[in-house]
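Undergrad: can't give you the sequence, but here's the structure:
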């Protein structure tokens, strides 16, 4: 009997090729019956949410390995977002799939570990002078995430490659959150 991870692997491959694919296609790719698939995932939404949860766990593990406590904090934020982008290499369908709407509590729980890492880096950066100390931490978190989501939308729409999005984030994030100089420019060195 296939385990849930094997089904998720098959689903990731199928949905990368055909984001609108149904459970019958996933079951066929996994070499199991739909009944067996339904035993693990009672709906397409449940399967998609399991894939998103798996990707989130991978992102958190990559973030924890990104050594966010060293170097300038604005660059640590870029490393953090790059770790997130790497999840698209493992599950590229995530860029092209509309996820099932998750309940607000589940969505908060999914993002909590990532937001906590972001928050720590922003606070460190404000303390060390790499990030604008006058800006609200919550606003900086929201703005950083929004820039990351905007890059994702550009890739999804085919206007940028993933590498172009990462390159844009490397430039944009330090400019967005850096400490303003007397002339109004950020002093992040980019």
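TA: Looks like it came in fine. Remember, it's a predicted structure, so these values are computed and weren't measured experimentally.

Undergrad: only C-alpha atoms for contact and neighbour calcs from this point on.
TA: Fine.

Undergrad: if I pick the residue positioned nearest the centre of the chain, what's in contact with it?
TA: Taking C-alpha atoms, centre = their mean as the criterion, residue 84 is the residue nearest the geometric centre of the chain, at 4.1 Å. Going by C-alpha atoms under 8 Å, 6 or more residues apart in numbering, residue 84 touches 59, 62-63.

Undergrad: could you rerun that using 6 Å?
TA: Applying C-alpha atoms under 6 Å, 6 or more residues apart in numbering, we find residue 84 in contact with residue 59.

Undergrad: and the strand or helix carrying it, what's buried?
TA: Assigned by DSSP states H and E, residue 84 belongs to helix 73-90. Within helix 73-90, the residues scored as buried using 16 or more other C-alpha atoms under 10 Å are 73-88.

Undergrad: quick one: which of the residues you listed is nearest residue 186?
TA: Using C-alpha to C-alpha, residue 74 comes nearest to residue 186 of those, at 11.4 Å.

Undergrad: just give the closest residue to that closest one, not the sequence neighbours.
TA: Once flanking residues are discounted, residue 74 sits nearest to residue 174: 5.3 Å by C-alpha to C-alpha, 6 or more residues apart in numbering.

Undergrad: okay, pairing it with this:
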């Protein structure tokens, strides 16, 4: 007979297997069925329901996992120069979107916008802080409020992700340049910044 500790370990392993399978399948098909996810995890649909009440609860957990990683990147990324801080954050988030493609796919799904907005609140606060610092220092454009500028950065980043997808070879540089353009950094200044800080586009 399996001990309670053994059963808990099995349950934890099954849950992790389901989430791993969900990440893998949803990265390819955001509409993958629960049957397909359970099969990929080597479990029955009934076993899946032992961990997730329905597809939406599974989606929420996948969103939560991805958001946690995105939020950690935002919190860890900083620099005295707000241009560098924003550029590094954009590049790192782009590369992370490639690693957790399922979360990125779901984040681009309008059905889950409210969930992703809530889950990514720490990231959004960090972007706002960098934008405020940039505007106050004169590094970023000052012809609009920091709140509006932060909103434009967020929406533009999301739109760029939707159009390019992380598989794009020069995607990180494109995202960095687009985001810097939004905050008012001229293209020649961007080129000089990236030449001075090649680590921005280098893989961590």
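TA: Structure received. What you see is a predicted model; the values in this text were computed from it and never measured.

Undergrad: how deep is the aligned partner of residue 144 of structure 1 in structure 2 tucked in, by neighbour count?
TA: Superposed on structure 2 with TM-score structural alignment, residue 144 of structure 1 falls opposite residue 153. Residue 153 of structure 2 has 24 neighbours, counted by other C-alpha atoms under 10 Å.

Undergrad: who's in contact with residue 153 of structure 2?
TA: Residue 153 of structure 2 sits in contact with residue 179, where contact means C-alpha under 6 Å, 6+ apart.

Undergrad: which stretch of helix or strand covers it?
TA: In the assignment (DSSP H and E), residue 153 of structure 2 maps to helix 146-164.

Undergrad: tell me the buried residues in that helix?
TA: 146, 149-150, 153-154, 156-157, 160-161.

Undergrad: repeat that for stretch 168-181 of structure 2.
TA: Buried, per 16+ other C-alpha under 10 Å, within stretch 168-181 of structure 2: 171-181.

Undergrad: now what about the longest helix belonging to structure 1, what contacts it?
TA: For structure 1, the helix with the greatest residue count under DSSP state H is helix 104-128. Contact partners of helix 104-128 of structure 1, identified using C-alpha under 6 Å, 6+ apart, comprise 73, 131-133.

Undergrad: could the residues you listed be laid out in TSV, adding distance to residue 114 of structure 1 and secondary structure?
TA: As requested, the contacts of helix 104-128 of structure 1 are exported to TSV (distance: C-alpha to C-alpha, whole Å; DSSP: H, G, I helix; E, B strand; the rest coil):
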residue	distance to residue 114 of structure 1	secondary structure
73	15	helix
131	18	coil
132	21	coil
133	21	coil
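
Undergrad: top of those residues by neighbour count?
TA: For the contacts of helix 104-128 of structure 1, neighbours tallied by other C-alpha under 10 Å; top is residue 131, 29 neighbours.

Undergrad: distance of whatever residue of structure 2 lines up with that residue from residue 115 of structure 2?
TA: Under the alignment (TM-score structural alignment), residue 131 of structure 1 pairs with residue 140 in structure 2. Residue 140 of structure 2 is 30 Å from residue 115 of structure 2, where distance means C-alpha to C-alpha, to the nearest Å.

Undergrad: can you check residue 175 of structure 2 too?
TA: Distance of residue 175 of structure 2 to residue 115 of structure 2, given as C-alpha to C-alpha: 23 Å.

Undergrad: show me what residue 41 of structure 1 aligns to in structure 2.
TA: Taking TM-score structural alignment, the alignment pairs residue 41 of structure 1 with residue 52 from structure 2.

Undergrad: ok, longest helix in structure 2?
TA: helix 4-28.

Undergrad: helices and strands around it, which ones?
TA: In terms of contacts (3 or more C-alpha pairs under 6 Å, 6 or more residues apart in numbering; DSSP states H and E), helix 4-28 of structure 2 is packed against helix 34-40, helix 101-107.

Undergrad: what residues does that helix touch?
TA: For helix 4-28 of structure 2, the surrounding residues in contact (C-alpha under 6 Å, 6+ apart) are 32, 37, 40-41, 101-102.

Undergrad: can you do 7 Å?
TA: 32, 37-38, 40-41, 51, 62, 100-102, 105 (C-alpha atoms under 7 Å, 6 or more residues apart in numbering).

Undergrad: and for stretch 34-54 of structure 1?
TA: Contacts of stretch 34-54 of structure 1 (C-alpha under 7 Å, 6+ apart): 4, 8, 23-24, 27, 99-100.

Undergrad: run the last query once more with 8 Å
TA: Stretch 34-54 of structure 1 is contacted by residues 4, 7-8, 12, 22-24, 27-28, 94, 99-100, 102, 110 when judged by C-alpha under 8 Å, 6+ apart.

Undergrad: likewise for stretch 61-74 of structure 1?
TA: 76-77, 79-80, 83-84, 114, 117, 121-122, 124-125, 130-131, 173-174, 177-178, 188.
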